[in-house]
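Q: Fold the following.
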Amino acid sequence: MTELATLDAYGELIEPATLKIQRLLPGSVDRCWAYLTESELRRQWLAAGEMEMKVDAPFEFVWRNDELSDPPGERPAGFPEEHRLQSRIIELDPPRKLAIAWGTTGGVSFELEPQGDQVLLTVIHRRLPDRETLLNVSAGWHAHLDTLASRARGEQATSFWDRWTRLKAEYGRRLPA
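A: Alright, predicted model coming up:
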């Protein structure tokens, strides 16, 4: 298990425009896979959207971050109540790896590795086009993965937007300009 695999570890740049962030989650690989691939479970920590489990299958993510915690906190200016992203599956190895196209970036991969009675989830978001996107994505993945970890432990998630805002400032200090 790496040093980064803690409950609230910060992401790191593994290339100039590639973020890697990890979480150690309770439960089995199959349970964590369900949180990645089943719309109703994924909606509780990231975004809804039915996925056909095959390479090149298109799908749509639907974010409603105000619904991830109660209270949601104050949504930052410029963020809509709902956000949609057309995507497709680009790599699939159930229940170990899922990679998806992600807007104008190089895509996102999710890898699951058993660690005793827990699972190491590694998220890698590639080719982030600029610093603002990098900071938004870093704070976003961190806040979303914190929410996933809370849900997986059967706990209530803390205020999503307040956490995101704090994390964006922290990533601004941590990541090289």
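
Q: make it CA atoms for all contacts and neighbour counts henceforth
A: Noted.

Q: Just want the most central residue of this structure.
A: Nearest residue to the geometric centre of the chain (C-alpha atoms, centre = their mean): residue 141, 4.0 Å.

Q: Let's see this one next, to set against the first:
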Amino acid sequence: MTDMTSLSRHAFMTEPLALTIQRKLPGPIERIWDYVTDSDLRRQWLASGTMPSQPGGTFELVWRNDELSADSAGRPEGFPEEQRMQSEMIAFEAPHRVVFSWPPSGEVSIELQAVGRDVLLTLTHRRISDRRNMVMVGAGWHAHLDILEVKAAGKNPAAFWPAWLRLREEYEAIVPA
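A: The predicted structure follows:
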């Protein structure tokens, strides 16, 4: 059985140019799988986009971070209202594992493990291009997974951008040079 009492809130390096972050979420696993793979539910914490269930299928993720909470304050200058990314499905193993490309060369895997009534979500982002992007990606996944955690508990999340800005400073301090 996995001990989820000591999970770190921050992402940690698991290999060069890779970050892993975990969250304990209220189950059942099928519910959390839907939050990861269903466009309408994923849009509430990350990005919309219909994911194919077959490896090799392509899809587009669309971020609208201002819409992740009732309070849309604080978008930093230089960040658009909407961002889009073309991706390719690498693995789709319902309800336990999804892996997709993160262009230009990265890869994201999200694994779910039932632990009693809860679900351990483990997200690993591999082949992050450099330290600057590692800081940005770490803060981004941290902020988005915090929103997923709050949404999965049936609560309303705080504004995304102020949390992301604070987390970016934290990751700037903890990601090795």
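
Q: neighbouring contacts of the helix or strand where the residue nearest to the centre of the first structure lies?
A: In this assignment (DSSP states H and E), residue 141 of the first structure forms part of helix 131-152. Outside helix 131-152 of the first structure, the residues that touch it by C-alpha atoms under 8 Å, 6 or more residues apart in numbering are 7-8, 10-11, 17, 19, 21, 23-27, 44-46, 68, 128, 156-158, 160, 163-165, 167-168, 171-172, 177.

Q: Look up how far residue 66 of the first structure lies from the residue nearest to the centre of the first structure.
A: 15 Å (C-alpha to C-alpha, to the nearest Å).

Q: next one: residue 163 of the first structure
A: On the measure of C-alpha to C-alpha, residue 163 of the first structure and residue 66 of the first structure end up 12 Å apart.

Q: Identify the residues contacting the helix or strand where residue 173 of the second structure lies?
A: Element membership for residue 173 of the second structure, per DSSP H and E: helix 160-174. Residues outside helix 160-174 of the second structure that contact it (C-alpha under 8 Å, 6+ apart) are 65-66, 68-69, 72-76, 135-136, 138-140, 142-144, 147.

Q: Report the mean distance between it and its aligned residues in the first structure.
A: By mean C-alpha distance after the TM-score superposition for the first structure, the fitted helix 160-174 of the second structure averages 0.4 Å away from its aligned residues in the first structure.

Q: mind listing the strands for the first structure?
A: Ranges of strands within the first structure are 12-15, 18-26, 58-63, 83-93, 97-100, 107-115, 118-126, based on DSSP state E.

Q: most neighbours per residue, which of these?
A: strand 18-26 (a mean of 23; mean count of other C-alpha atoms under 10 Å).

Q: Which other helices and strands does that strand contact?
A: Here strand 18-26 of the first structure touches strand 12-15, strand 118-126, helix 131-152, going by 3 or more C-alpha pairs under 8 Å, 6 or more residues apart in numbering; DSSP states H and E.

Q: how about 10 Å then?
A: Strand 18-26 of the first structure is packed against strand 12-15, helix 29-37, strand 107-115, strand 118-126, helix 131-152, with contacts defined by 3 or more C-alpha pairs under 10 Å, 6 or more residues apart in numbering; DSSP states H and E.

Q: Among the ones you listed, single out whichever gets nearest to residue 81 of the first structure.
A: helix 131-152 (15.0 Å; C-alpha to C-alpha).

Q: To what extent does that closest one diverge from the second structure after superposition?
A: Looks like 0.5 Å for helix 131-152 of the first structure (mean C-alpha distance after the TM-score superposition for the first structure).

Q: Report the aligned residue range of the second structure for that helix.
A: The aligned range for helix 131-152 of the first structure in the second structure is 131-152, by TM-score structural alignment.

Q: What distance do you get for residue 95 of the first structure to residue 79 of the first structure?
A: Taking C-alpha to C-alpha, one finds residue 95 of the first structure at 33 Å from residue 79 of the first structure.

Q: which of those two has more neighbours?
A: In this view residue 95 of the first structure and residue 79 are compared by other C-alpha atoms under 10 Å, and residue 95 has more residues nearby, 17 against 9.

Q: and the residue nearest to residue 122 of the second structure when sequence neighbours are not counted, what does it touch?
A: The shortest distance from residue 122 of the second structure to any non-neighbouring residue, by C-alpha to C-alpha, 6 or more residues apart in numbering, is to residue 22 (4.5 Å). By C-alpha atoms under 10 Å, 6 or more residues apart in numbering, residue 22 of the second structure lies in contact with 4, 7-12, 110-112, 120-124, 141-142, 145.

Q: Residue 22 of the second structure corresponds to which position in the first structure?
A: Residue 22 of the second structure maps onto residue 22 in the first structure, by TM-score structural alignment.
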